[in-house]
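Chemist: Build me a model from this:
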Amino acid sequence: MKFLDQAKVYIRSGDGGAGAVSFRREKFIEFGGPDGGDGGRGGDVWVEAVDGLNTLIDYRYQQHFKAKTGVHGMGRNRTGAKGADVTLKVPAGTQVYEEDNETLICDLTEVGQRFRLAAGGNGGFGNQHFKTSTNQAPRRANPGLPGEELTIWLRLKLIADSGIVGLPNAGKSTFLAAVSAAKPKIADYPFTTLHPGLGVARIDGREFVIADIPGLIEGAHEGAGIGDRFLGHVERTRVLLHLVSAQEENPGKAYKTIRGELDAYGHGLKEKAEIVALSQVDTLDADQRKKKTAALKRAAGRAPLLLSAVSGEGVEAVLRALMAEIERAREETVLEKARD
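Modeler: From the prediction side, this is the model:
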């Protein structure tokens, strides 16, 4: 299944049904009077976060959604039925924007959240509403009100506890494949992943969701490469795992390059907790390992963890460090909600 994190969609709620013009006609009832029923309300358009989705790929193949028109009113004071609603089912973490792609309409962060994007038009009054002392047999009824139509943008920001960042070929996909059931593309030649990967990591009987964020290079915030398009997916994470490849000639420079892109992007990434790890250390001898670890420590201001997803060295230590930060962040969230 392909990954799609943004989609443009046209929606229209249903028109209201028309009111009816009708008169009571029964034997032995000489002046029955008007009995035209009201039209039904048009269907609404909703968006709902559901379980089991992690992409907006469905909206690549269908971009137009229209709710049903309300049923017209009928005689004997029968009101028409409401038109059928339309529900756009999206993954948790989806934001809905207006056509300008800047004005936020709603942010669905939890499964089960719903929001009405367009209300159906009201049904028209039947002629029973227009009876007066001077007009006992009105022959008029209201048409239903038209529904609302608008173009919206759906933008997905993955809900993950931890996000992996780093330059291309830092070993992000290899690490994700080693600690979860995810199967990202991995090869022994240089390339960059084009779509975020998502997996569930387990350590000491506990689980957390981890996301691989691809495509960051120097100048990404200015549009270089595929730019910072996918950085939105780490906005919701609790901790960042910053991988620096041991094959970099200058690990400190590589670290500062990615930190510069994160800081330039903003949106709270600068303040997020960060675990720094020197990856692919199985390719180094003892002297090289010591030298590059020291260089990365000077740049990051802390001692990095040593990691090799291929040999398994340091994997559990990295997972435990991530889990500790995630649990601390979760506790802070619980305390904040308690204070509110």
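Chemist: from here on, contacts and neighbour counts on C-alpha atoms
Modeler: Noted.
Chemist: The helix or strand hosting residue 154 packs against which elements?
Modeler: For residue 154, the host element (DSSP states H and E) is strand 149-156. In terms of contacts (3 or more CA pairs under 8 Å, 6 or more residues apart in numbering; DSSP states H and E), strand 149-156 is packed against strand 6-12, strand 94-97.
Chemist: Only the buried residues of that strand, if you could.
Modeler: Of all the residues in strand 149-156, those buried under the rule 16 or more other CA atoms under 10 Å are 149, 151, 152, 153, 154, 155, 156.
Chemist: Give me the helices and strands touching the helix or strand just after that strand, please.
Modeler: Downstream of strand 149-156, the next assigned helix or strand under DSSP H and E is strand 162-165. Using 3+ CA pairs under 8 Å, 6+ apart, the elements in contact with strand 162-165 are strand 206-212, strand 239-245.
Chemist: between the longest helix seen in the chain and strand 239-245, how big is the angle?
Modeler: Assignment by DSSP state H gives helix 315-339 as the longest helix of the chain. Orientation check (axes from the mean of the first three to the mean of the last three CA atoms, to 10 degrees): helix 315-339 against strand 239-245 gives 160 degrees.
Chemist: I have a second one here; can you model it like the first so I can compare?
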Amino acid sequence: MEEQDCFSGDSCPGSGIGHGTVPANNSSPSPPGYLISISLGFKLIMTLLIWLMAGWVFTTIKTTRRLHKPHNIFVVNLMISTMVLSLPSTILSSIMMIGHITAVGDFISCNVYFFLLFPSLEIYFSYFMTSLDKLIVIMYPFKHREIMTPRVVKYAITASWFLSVALFINKLFIDSSGYRKVAVFGSCIPLGSTNTEIMLTHTIPIFVASILTIAVDAYLSYIGYQVSKQIQREARLSGTSCEVAALQRRHAAIKRNLKPMMTLLVVVLGSTIFGVLVPLLYVPVHVLEYPTSYLYILESTVVPNMGYIVLLMAPIVYGLYYKQVREPMIMMLKTIIPNCKFRSAVVAPLPQRSS
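Modeler: Purely as a prediction, here's the structure:
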């Protein structure tokens, strides 16, 4: 039998969001009603920022021919994944929350809600594919173009999307009693065996992809640093200018590939840190015996909203930290701002001369 949810608007003793509720198994009051507006506003603002930053990075790479490389194509795929994940989640959550506020109800199924989270896997698959690309660049610099052809990149991205959907397709067929809908906060909470199944098809693949990405990036950073020191040492000892020039070109090529690797490492480590923080938030529930309302707030609004911070991290890091993308982005902004000023000057009326 599905657990009763006093926060979903069902009839419970002492219900009334604006005045606080009293869960059946705990005397502590539930959060006040203004948290609904704060949570909804946060989702809408974060989604807007994600689409603004990710769309900006996407447009910059697409319109800049020198950025049309396998690594940046995977970055574009990453931006698309964050956009595709954020918008449906916000729309479904908003429908549930507005339906609860207006007492109209909603038609959102938790099965659909969880299935549409499949781009979260694609995000981490994009991390791993980007790392593999840089692994090939450093380990096989002269064969990289032959290995990472446009067709291979296209097939790799297509296969990763199909795999993400395949791992989540079963969410559509789980019995509805496996979820608890918390309409007041626009979220769904998996229960019992459903929670275990989600861990197998969602948490574990993300964890494995994160560990592999960090391991590859750390290894390549170490190899790149060692090669860099060796080249500098040989350059000082070498006598001919041709050998020195060749070593310097190789050194410059390695440095160019280290920067994208460090950018990806910052994104993955940041996402992993947030993933580690989430379990820590449950410590007060078990150790300090916090009231049931704390657990409800944590599961239904804090943890889902933290996901938006993780999604925004990649567009911000690639837009502000990654120099190859940041500089064209700034140039694009400079071309837009003067045009806006020019149009404003044309529309503005001329001052009247005094007679």
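Chemist: TM-score for the pair, please.
Modeler: Scored against TM-score structural alignment, normalised by the length of the first structure, the superposed chains reach a TM-score of 0.25; 145 aligned residues with a CA RMSD of 6.8 Å.
Chemist: hang on, the earlier thing: tell me which of the helices and strands packed on strand 149-156 of the first structure lies nearest to residue 58 of the first structure.
Modeler: Closest approach to residue 58 of the first structure among these is made by strand 6-12 (9.3 Å; CA to CA).
Chemist: picking up where we left off before, deepest of the helices and strands packed on strand 162-165 of the first structure, which one?
Modeler: strand 239-245 (a mean of 26; mean count of other CA atoms under 10 Å).
Chemist: which secondary structure elements does that one contact?
Modeler: strand 162-165, helix 251-265, strand 273-279, helix 315-339.
Chemist: after the shortest one comes which helix or strand?
Modeler: It refers to strand 162-165 of the first structure. Next in line after strand 162-165 of the first structure, if elements are assigned by DSSP H and E, sits helix 172-179.
Chemist: Which of the three states applies to residue 87 of the first structure?
Modeler: What DSSP: H, G, I helix; E, B strand; the rest coil gives for residue 87 of the first structure is strand.
Chemist: roughly how far apart are it and residue 11 of the first structure?
Modeler: To residue 11 of the first structure, residue 87 of the first structure is 10 Å away according to CA to CA, to the nearest Å.
Chemist: Would you mind telling me which of those two has the busier surroundings?
Modeler: residue 11 (22 against 19; other CA atoms under 10 Å).
Chemist: in the second structure, which spans are strands?
Modeler: Secondary structure of the second structure, counting by DSSP state E: strands at 179-182, 187-190.
Chemist: what's the closest of the ones you listed to residue 114 of the second structure?
Modeler: strand 187-190 (8.0 Å).
Chemist: re earlier: touching both of residue 87 and residue 11 of the first structure, which residues are there?
Modeler: Residues touching both residue 87 of the first structure and residue 11 (CA atoms under 8 Å, 6 or more residues apart in numbering) are residue 45.
Chemist: which ones are touching residue 253 of the first structure?
Modeler: Residue 253 of the first structure makes contacts with residue 299, as judged by CA under 8 Å, 6+ apart.
Chemist: ok, 10 Å please
Modeler: Shown in contact with residue 253 of the first structure (CA atoms under 10 Å, 6 or more residues apart in numbering): 244, 259, 295, 296, 299.
Chemist: Alright, that wraps it up for me.
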